[in-house]
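In: Just a sequence and a predicted model for now, questions to come.
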Amino acid sequence: MNITEVRITLRDEEKLKAFASMTFDDCFVVRGLKVINGSQGYFVSMPSRKRKDGSYQDIAHPINNEMRKEIEDKVLDAFEQELNQAGGGEPVRRAEADEDTGAAPPRDADMEGAGPADGE
């Protein structure tokens, strides 16, 4: 499966910096991804919904680290390009994945105030 398009909608909130949508193989779109400025740098949050207990659950997400990295790289590259076009072009410091597992860093605290996947 190939990512064939990424669209970015900039936001200027404390943590939420953009919404993104991705098209796969020119035939399937996923909306509601978020670019978050977290404590360890920028990262991509998958589309989610708020549960009754107040926590968030991903609606769609990659099931392996390779695809997660590809999604994060493509979205953050598109985000950086959109920032440059808007005149706010500073380098995007990306959150680092765990060196041993490749897993994304814990992000629950970074998601406070970022809200569910809406606004697109």
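Out: Now that the structure is in, tell me what you want to look at. Numbers count the residues shown, from 1 in each chain.
In: only C-alpha atoms for contact and neighbour calcs from this point on.
Out: Will do.
In: At the geometric centre of the protein, which residue do we find?
Out: Centroid-nearest residue in the chain, with Cα atoms, centre = their mean: Val44, separated by 1.9 Å.
In: contacting residues around that one?
Out: With contact set as Cα atoms under 8 Å, 6 or more residues apart in numbering, Val44 has these partners: 33-36, 72, 75-76.
In: Give the buried residues for the host helix or strand of Tyr42.
Out: Using DSSP states H and E, Tyr42 sits within strand 41-45. The neighbour-count check on strand 41-45 (16 or more other Cα atoms under 10 Å) flags 42-45 as buried.
In: and what of stretch 12-24?
Out: Within stretch 12-24, the residues scored as buried using 16+ other Cα under 10 Å are 15-23.
In: How about stretch 62-75, which residues are buried there?
Out: 68-69, 71-72, 74-75.
In: Report the angle between whichever helix in the chain runs longest and strand 41-45.
Out: If you go by DSSP state H, the chain has its longest helix at helix 65-86. For helix 65-86 against strand 41-45, the angle by axes from the mean of the first three to the mean of the last three Cα atoms, to 10 degrees is 120 degrees.
In: just checking, next helix/strand downstream of helix 65-86?
Out: Next along the chain after helix 65-86, taking DSSP H and E as the criterion, comes helix 108-111.
In: alright, now check it against this:
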Amino acid sequence: MEITEVRVKLMENSEDRLRAFCSITFDSCFVIRDLKIIDGMNGPFVAMPSRKLTGHCNRCGHKNYLRAPYCNQCGTKQRSGGENDGPQKLYADVAHPINSECREQIQRHVIEEFELELQRAQQPGYRSRYDDDFDSDNVDVAAYAEPQAKNLPEKLPPPAPHFHQRPDGQTSSQRGGGGNDDSFGAGVF
């Protein structure tokens, strides 16, 4: 497995220890988003994407976040974990490495890219690539950004209509716009 790309979105005005979000691409074909770069005691570290855990209301069965004081559906006071239960896990990782070698590889690549992104942010005209489309094999992003610089038209032509085969063997456009198609949903697209 090879880390082929890391994209970083700096959090400049964050009041807590969160320094940035990042995404990481493996083998140019698999992306994991929303890793966090957090200031730790020994410098920045990478936290894996996670989600808040939920529990069900005893009265109505509605899902609520753990430790929510009241049900979001019916307003019933929620029971929190008992005192003897120990600390309650509030978050679960969505994706994470399963061995220390992989964790260290991810940590090293992400922190290196984070430091480079901090340097790029000092340059005039800086723009984060974090939100750019990851499907760059099909789109020349630079061509859309500055059409005059490449002698391209101001507006791109509309996409060609897509056709599909109907059960009666005829071809019809999914764009709609007339036609004699009486079938359910005809002309919706």
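Out: Sure thing, it's come through. Because the structure is a prediction, the values reported are computed rather than measured.
In: Need the TM-score from the superposition.
Out: After superposition, the two chains reach a TM-score (TM-score structural alignment, normalised by the length of the first structure) of 0.69; 89 aligned residues with a Cα RMSD of 1.6 Å.
In: just to revisit the earlier point, helices or strands up against the longest helix of the first structure?
Out: Helix 65-86 of the first structure makes packing contacts with strand 3-10, strand 28-38, strand 41-45 when contacts are defined by 3 or more Cα pairs under 8 Å, 6 or more residues apart in numbering; DSSP states H and E.
In: Switch these over to CSV; also include distance to Lys52 of the first structure.
Out: Formatted as CSV, those follow (distance: least, Cα to Cα, whole Å):
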stretch, distance to Lys52 of the first structure
strand 3-10, 28
strand 28-38, 20
strand 41-45, 20
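In: Figure out which of these is closest to Ala86 of the first structure.
Out: Evaluated over these, closeness to Ala86 of the first structure peaks at strand 3-10, with 9.1 Å, by Cα to Cα.
In: That closest one to strand 28-38, inter-axis angle?
Out: Between strand 3-10 of the first structure and strand 28-38, the angle comes out at 50 degrees (the same axes, to 10 degrees).
In: which residues in the second structure does whichever helix or strand comes after strand 3-10 of the first structure align to?
Out: Using DSSP H and E, the helix or strand that follows strand 3-10 of the first structure in sequence is strand 16-24. Using TM-score structural alignment, the residues of the second structure aligned to strand 16-24 of the first structure are 18-26.
In: Mind reading off the mean deviation between the matching stretch and the first structure?
Out: Compared with the first structure after fitting, stretch 18-26 of the second structure deviates on average by 0.5 Å (mean Cα distance after the TM-score superposition for the first structure).
In: what's that stretch in contact with?
Out: Stretch 18-26 of the second structure is contacted from outside by 1-12, 31-39, 110, 114, 130, using Cα under 8 Å, 6+ apart.
In: on that earlier part again, which among the contacts of Val44 of the first structure gets closest to Met111 of the first structure?
Out: Ile36 (7.7 Å).
In: Looking for the alignment partner of the closest one in the second structure.
Out: Using TM-score structural alignment, Ile36 of the first structure pairs with Ile38 in the second structure.
In: Count the neighbours of that match for me.
Out: Using other Cα atoms under 10 Å, Ile38 of the second structure has 17 other residues around it.
In: That one: what's it in contact with?
Out: By Cα under 8 Å, 6+ apart, the contact set of Ile38 of the second structure is 17-20, 44-47.
In: go on, Asp27 of the second structure?
Out: Counting by Cα under 8 Å, 6+ apart, Asp27 of the second structure makes contact with 1-4.
In: among those, who's most crowded?
Out: Ile3 (16 neighbours).
In: leaving aside the residues next to it on the chain, what's closest to it?
Out: Phe26 (4.6 Å; Cα to Cα, 6 or more residues apart in numbering).
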